[in-house]
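Chemist: Fold the following for me, if possible:
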Amino acid sequence: MIRPGRVFLSIFFVLPAVAPARTWAQASSAPPIVIKDITVEGNRRVQDAVILGRVQTPIGAPFNPDRLSEDLRAIYGLGFFDDVQMRVEDFEGGIKVTFVVVERPFIRDVQFVGNKKLDTSALLEKAELKLGSVYNPVEVEKAAQRLKEQYEEEGYFEVKITPGIQKFADGDVRVTFGIDEGRRITIDQIVITGNQGLTAKQIKGVMETQERQYFILRGTVQRQKLEDDVERILALYNNHGYLQARVESHDITVDRKKARVTIALKIVEGPQFKVKSLDITGNRVLPLEDIRRQVLLKPGDVFSRQKLHETVDGITRLYGSAGHASADVAPLVSQNLEDRTVAIRLEITEGPEVYVERINISGNVRSQEKILRREIPFAEGDLFTSSKLDRAKQRLTNLGFFETVRASTSPGSDKSKILVNIDVVEKPTGMFSVGGGYSSADSFVGTVDLSQRNFLGRGWEVAARFRGGAAGTQGTLSFTEPWLFDRPLSAGFDVFDSRRIFSDYNFESAGGDVRFSHPFLDYARWYLNYRLTDDRISNLQGEALVSLGDEQGTRVTSAISPSVSRDTRDNVFTPARGNFSSLGMDFAGIGGDSKFVKFTGATSEFLPIWFNHILALHLEAAHIFGYEGKTVPLFERFYLGGPNSIRSFKFRALSPIDANGVKTGGTTQVLGNLEYLIPLPFNLRLAAFTDIGNVYGFSTKVDLTNLRYGIGGGLRWISPFGPIRIDYGINPDPRQGEKSGAFQFSVGSPF
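Modeler: Just a heads-up that it's a prediction; the model follows:
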């Protein structure tokens, strides 16, 4: 049995033995008794050096019982020992002091018996008992209490936890926790009283604690969550002008017979306050009109603490964008109980302009530092603005090289200087795979994919891809240098060869392209591509031989393609907010056989709604025409249907049809997509969508009242290499020969 009090008994019994010597030494002229040696006995695991390191009395010092008693207490304070005693004996003309210790047992194992609802690994983490640590019954009791709290967090209020130990032959112990979990107690109802200004539905709407709803919410009681809910309720009232509101009680009544609880919340609302005045002082750098545009409250409004916080944040960001990163906005709110109003004063301390003293970059193991620095739109010595720091984080995230990007600041050497800290966590950017799969466009395919988005850590993107199946084959080699000659000029090329088998004909294409792009303004970029391809249509079948006979044979297409885009998305791979818009054209006729002009325009908007839900809207239109008596080549015409257009139709299923029933492709297309995304655990997203559009061509006129549409849902997995999507689109109005829906499987964003 462990007896912490033994240390004091040891001191008591030692002192009488040494007291006569001490008295004799004081009463005579003989030299003092000297400590010749200090040793340790009884320790098995704890090293002598650790124990003697707590002893302040040195060898050669005069014998001092009081000082040695302090040393004894210090040794016991290590926490490794059940008992500590001190023995004093004659030794070489002086005395020898020996500290005799009895080590506490060590924890060799921790075992849980009876747990079925909670995993052993989770309980072990919660217990916080480390294997190999010293056994301490007080710590074991604390561990049992933590385990009980964990069970209560999950709604098991009847749980009983009994700690115990099992001794091994060498004295070590196994700590055991016997667990009787009992039943999970669920919430029968939440009763709210005292509320008049806000409804019970509004109050429950901000609470994480919820009543049981079968198959939706399990409605379990978690004490900490309930405490947090009290704060959420007060914040709700503060945002509706009730500055003196309080939750007077939040009682839990347990019906153990039914395993149900009732939570009773008693609220005292107090008066509702409105804004009487809002004054701004201290501004010299920025005009008052610019500051007031950030103010979300005006006289006569019901006071809202959240709107006040957002106002302060907006003004602070405004100053940060103007180079005053140290600006401080202090909101002062004075309540007037007589007329139930508040007077708000925003006191601004602008501070000096702040300059970047140093940019610290960490976490880049494979990536060269320069590929991070070139994405940061400021340098050391530049005026610091918070908007540029946000832009730096956005640009680094959009590289696709990093799992996380953290951009923060810390004070510099004086008030006018600031340190910028960029910390990244790299993620895999290379992929090698050999396998097979299913694509909505190609059916079953075999694939070989070798790609690296950050080759040699220099930001180069290289790829070699091959895919083949019943519908054809495709091979591609590509290379991109995003910063040619260390300038923000992206340059790259692609070489490709593909063969596709359609129902009416076969199509073969071989060639390559060279591409350049360069940013301009803050979020815009221009592109210039040149492509040269050798295209061949063969094996026309049935009626297609009549309708498309002129398309059979080989054509050389030489085309230049200028375009511009503007991209404000927060993340190009999985956007949650922002816009991407583009305008482009293809001009074919710089040599070669094809003569056509193609115009395209598209815009995508991403809006965060609530609870991290996202609403995405995409609009697209395109038109193509031939010139100098040439028709538009079949392989350049428009078709809709597939994973990136109208998902209720299979790949290229929508097309103008001639009198022979042959799909001839279109010269004009319009497309719209609306998608609602709900985040799920494990990097999953649930999607609901509506697609609408049509293709118009040689035999059909553009008619926006004649649009095809589809509705459906799907699942997205945000993998390290991009979103993987599975969708099912429903065709609500199938026409002759059409199916009622289609599955779509693809990799990448739909738009």
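Chemist: drop to CA atoms for contacts and neighbour counts, all remaining ones
Modeler: Fine.
Chemist: doesn't residue 568 make contact with residue 523?
Modeler: Yes. Shown here, residue 523 and residue 568 form a contact pair, counting by C-alpha atoms under 8 Å, at 6.2 Å.
Chemist: Who has more neighbours out of these two?
Modeler: Taking neighbours as other C-alpha atoms under 10 Å, residue 523 and residue 568 compare with residue 568 leading, 19 against 13.
Chemist: wait, that one sits on residue 579?
Modeler: Yes. The pair residue 568 / residue 579 is scored as a contact, 5.2 Å apart, by C-alpha under 8 Å.
Chemist: Second chain to compare with the first, below:
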Amino acid sequence: MTRTPARRLLALALATAIAPAWAQQVDPQAAFAVPQPAAAPQIVPGAGSFTVSDIRVDGLQRIGAGTVFTYLPIERGDTINQTRIGEAVRALYRTGFFEDIQVGRQGDILVVTVRERPAINKLTLTGNKDIKTEDLTKGLADIGLSEGETFDRLALDRVTQELTRQYNNRGKYNVQINPTVSPLDRNRVDVTIDVKEGKAAKIRHINLIGNETFEQEDLIDSWESGESNWLSWYRRDDQYSKEKLSGDLEKLHNYYLDRGYVDFSIDSTQVSISPDKRDMYLSAGMTEGEVYKISSVEVTGDTVLPKEDVERLVLVREGQVFSRALLEVTSDAITATLGNIGYAFAQVNPIPEVNREDRTVGIKLQVVPGPRVNVRRIVFRGNTRTSDEVMRREMRQFEGAWYSQAAVDRSKVRLQRLGYFESGSVNVETQPVPGSNDEVDVVFSVTETTSGSFVFGLGYSQLAGLTTSVQLSQNNFLGSGNRVSVEAQRNVYLQRYSFSFMNPYFTDEGMSLGYNLWWREFDNSEFNTAQYSSTNAAMQVILGLPITESDTVSAMFGIDRNQIFAWRGSSPESIVDYIDAIGSRTFHAWRSEFAWARDSRNDYLQPTRGTLQRVSLETTLPGSTVEYYKLNYEFSKYWPINRALILNTRFEIGYGDSYGDDTYRMFCRSLGGQPLPPPGSAAPDPADVPGSDGCADGTVYDKTLVATGLPFFENFYAGGARSVRGFRDNTLGPRESAYNSSYLQPIGGSLKTVGSLEMFFPQLIKSPAARVSAFVDFGNVFRNVDAFESSELRASAGIALMWRAPVGPISISYAYPLRSQDALHDSNGALIRQGDELERLQFTFGGAF
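Modeler: Sure thing, here's the model as predicted:
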């Protein structure tokens, strides 16, 4: 059941408060009495029938005499009597400006003496928590009860009654609304509305009487009202509301109708409250009746399409148990099908013919297509920053074309996936064009969200520690839809300066064009990986092209420079050997990436259905210092189980390797470890080298180094909040030690397999900025394909909270490892195998000031 916002309800209920007092009619059944005017009209003696020679108004302070003459239905030269004077007084009262009006005469001069209503100097609201002050202030201003306006006690009394009703709807029956009016000089008043909300009454017990077939727990499972429990402090389902109860009883009625109980009825409802107004008790009596089956199904009316095509959409069949839900789904399917070919106002009217003797129902589905309509205009509302052009290019429904429900729905999804608007805030309304029965306007209403910021940030995570950053980021730059970001970031392991730009509609066909530039210094020893550091600089150009509604191909071309700093004795031996085999610490690369992605998710920020797939091939081009490639596949699918559960299945696999000839480099002992022959030479057969031992000076080879496979600085890593939670970031997979060291350092691998099963609970925290989930993560990193073993996969389970807080994104998870590896020692206590590094509680926090 949808709740109307308090402000809208308040404004609607109080709208009549501005009506003049004399026109109000008192409903004897109303909860409060309507106040009468402050004083009745007074006519001084001697003001009988006479001809008015002049008119004088006394007592005016803020209101000009011209205003009075405008509303006064008497002019000079008029002959007046008691009736005309009464009409004049009533006309002046209707203005709402005056508390008291007296009419008299001085000779032939008509004298009107007034006492103005005071002006509101200050309006103060105190004690209100459930209803926001800004909502109340806006509602009060809509009826003229605001600072600077004329004070009307009638409106104040009605506000008091309406606020009491609003709090009663929230279950607070002890609420006290105390308005205070303090007179000031110069005919002004201060108005204070003090709210004592009190405690909400809680539903202690719900009792259904007459349910013989189904258990009460099943019947009330989907109710918004519920007995007080340990989650009620947040969900507030134990607070009584008349509107909620009406909706819940309707759900109860639907529950039985969906299961064939055509004669089901709710015979009585009773709501009782304890003497202290703290406990509520709900009871409902019902009659279930008998189960009915469907005796026949017939499609009638103007089906437009061939009748057999429409009949294929019918889900109800003869002999089935009657179900109103299936009838509604059938009606919606036929309506949507006709809507896709221009019949925007098509209707399907199910006409049941009930035979109570046989306990059967015959169904006639009457199709009323209505006129076929064109879309005259597409209108956007609420986009204060985003230009119409950015939204219009996402449209799949076009102006001047036949109306299509499928195209309108697809346009709505594309707008929601932009990420510029609040989750679930894109609404569509079809409005008939006045004076035309074959044209409509389609109106898209949105609520924009923050799509960019200028940030000076402080963040903290267990991995990175304290992070400082300055970032100018805008996903919707100047409302153009372009993405621009300039960033400077620094923490214990990283310095990064970057610039990126992306135009998603570089051409009208939807080709995107973007640029990336960055420079960074990276200390891996602080990143839970092998101990080495690097300095990177890169420039990239990215192109994207949509090939279907949900499929996109992209290409990236760039050049980068990567300088590695590793030291024998502190860095793993394989890393130092790799650098020595290459013969250079600086790696230059001409880089390219080609990718295909399919995205059918229904929302950018918090999807509830749809699939995301992406396949990418990244490779360095011939002529680069190292020639290699990386393949990556990502899959994520959201399965809506019901309104309270959404399952996300996620999987990622990555693999990389070198291509072309391996690089060899040999060292001779007599030359003190100096290389011979030059880098890049194939490993020779010692028999082919002058001298009996393979070295030119007669000594033997000390070491042969080979640079092969995926470079160590491109290895995949796993573990942490973004892969397998419950394990320290980047610590899963192969480990190596430095020379003369027993400590094993994570070095990553060329094969990565990670996945997750995650259940989201959108009803647990009813906020578009937060969500709670329970998850099972699994995965690991392996040195290569041959090293893969399913028994080496790690797994964990836990709960997570993700919140887009005003101070920045917050992610908190607690995971319990289901499969991990413990350290292994020999009989002397020496370490044989290092165990996994566990970290059950993991969090990241970012803020902006």
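Chemist: Based on its surroundings, how many neighbours for residue 170 of the first structure?
Modeler: 8.
Chemist: do the same with the one 4 residues further on
Modeler: Residues within reach of residue 174 of the first structure, counting by other C-alpha under 10 Å, total 19.
Chemist: Distance check, it against residue 167 of the first structure.
Modeler: 6 Å (C-alpha to C-alpha, to the nearest Å).
Chemist: Strands of the stretch 651-751 of the first structure, start to end?
Modeler: 668-680, 684-696, 708-719, 722-730, 741-747 (DSSP state E, counting those that start in this stretch).
Chemist: any idea how far residue 197 of the second structure is from residue 180 of the second structure?
Modeler: In terms of C-alpha to C-alpha, residue 197 of the second structure sits 17 Å off from residue 180 of the second structure.
Chemist: Looking at those two, which is more packed in?
Modeler: Just comparing residue 197 of the second structure and residue 180: by other C-alpha under 10 Å the higher neighbour count belongs to residue 197, 19 against 14.
Chemist: Wait, the more buried one touches residue 175, no?
Modeler: Yes. Using C-alpha under 8 Å, residue 197 of the second structure makes contact with residue 175 at a distance of 4.5 Å.
Chemist: Now do the shared contacts for these two.
Modeler: Contact with both residue 197 of the second structure and residue 175 is made by residues residue 167, according to C-alpha atoms under 8 Å, 6 or more residues apart in numbering.
Chemist: so who does residue 85 of the second structure touch?
Modeler: Residue 85 of the second structure makes contact with residue 103, according to C-alpha under 8 Å, 6+ apart.
Chemist: which SS class is it?
Modeler: helix (DSSP: H, G, I helix; E, B strand; the rest coil).
Chemist: And for residue 313 of the first structure?
Modeler: Applying three-state DSSP: residue 313 of the first structure is helix.
Chemist: Please say which position in the second structure it maps to.
Modeler: Counting by TM-score structural alignment, residue 313 of the first structure corresponds to residue 332 in the second structure.
Chemist: So for that match, what's the nearest residue that isn't a sequence neighbour?
Modeler: Leaving aside its chain neighbours, residue 332 of the second structure sits nearest to residue 348 (7.9 Å; criterion: C-alpha to C-alpha, 6 or more residues apart in numbering).
Chemist: Which stretch of the first structure is the strand or helix carrying the one you found matched to in the alignment?
Modeler: Per DSSP states H and E: residue 348 of the second structure is located in strand 347-355. Mapping strand 347-355 of the second structure onto the first structure (TM-score structural alignment) gives residues 328-336.
Chemist: And that stretch, what's buried?
Modeler: Applying a neighbour-count criterion of 16 or more other C-alpha atoms under 10 Å, one finds 328-329, 331, 335 buried in stretch 328-336 of the first structure.
Chemist: And for stretch 619-637 of the second structure?
Modeler: For stretch 619-637 of the second structure, by 16+ other C-alpha under 10 Å, it's 619-621, 625-637.
Chemist: State the pair within those that is farthest apart.
Modeler: The most widely separated members of these, counting by C-alpha to C-alpha, are 625 and 637 (38.8 Å).
Chemist: so where in the first structure does stretch 479-497 of the second structure end up aligned?
Modeler: So stretch 479-497 of the second structure sits over residues 457-475 in the first structure, by TM-score structural alignment.
Chemist: for that stretch, how far is the first residue from the last?
Modeler: 25 Å.
Chemist: looking at this, residue 25 of the first structure is in a helix?
Modeler: Yes. Per three-state DSSP, residue 25 of the first structure lies within a helix segment.
Chemist: Help me confirm that it comes into contact with residue 62.
Modeler: No. The criterion here is C-alpha under 8 Å, and residue 25 of the first structure misses it with residue 62 at 10.6 Å.
Chemist: Tell me who's in contact with residue 820 of the second structure.
Modeler: 794-795, 836.
Chemist: for the buried residues of stretch 619-637 of the second structure, which one is nearest residue 271 of the second structure?
Modeler: residue 637 (44.7 Å).
Chemist: Contacts only, for that closest one.
Modeler: 609-612, 648-650.
Chemist: What helix or strand is it located in?
Modeler: strand 628-642.
Chemist: following that strand, which helix or strand shows up next?
Modeler: strand 645-658.
Chemist: what's the average distance of that following strand to the first structure?
Modeler: For strand 645-658 of the second structure, the mean deviation from the first structure after alignment is 2.0 Å (mean C-alpha distance after the TM-score superposition for the first structure).
Chemist: What's the separation between the closest residue to residue 148 of the second structure other than its chain neighbours and residue 186 of the second structure?
Modeler: Excluding the flanking residues, the one nearest residue 148 of the second structure by C-alpha to C-alpha, 6+ apart is residue 120, at 5.2 Å. According to C-alpha to C-alpha, residue 120 of the second structure stands 11 Å off from residue 186 of the second structure.
Chemist: swap in residue 654 of the second structure?
Modeler: Separation of residue 654 of the second structure from residue 186 of the second structure (C-alpha to C-alpha): 79 Å.
Chemist: ok, now residue 545 of the second structure?
Modeler: 70 Å.
Chemist: For the first structure, just list every one of the helices.
Modeler: 6-27, 48-52, 65-76, 120-127, 137-153, 200-205, 223-238, 288-292, 305-321, 369-373, 386-398, 543-547 (DSSP state H).
Chemist: who wins for proximity to residue 346 of the first structure among the ones you listed?
Modeler: Nearest of the helices of the first structure (C-alpha to C-alpha): helix 305-321, 8.2 Å.
Chemist: could you say what helices and strands that closest one packs with?
Modeler: The criterion is 3 or more C-alpha pairs under 8 Å, 6 or more residues apart in numbering; DSSP states H and E, and the helices and strands that helix 305-321 of the first structure contacts are helix 223-238, strand 328-336, helix 386-398.
Chemist: Fine, thanks again, bye for now.
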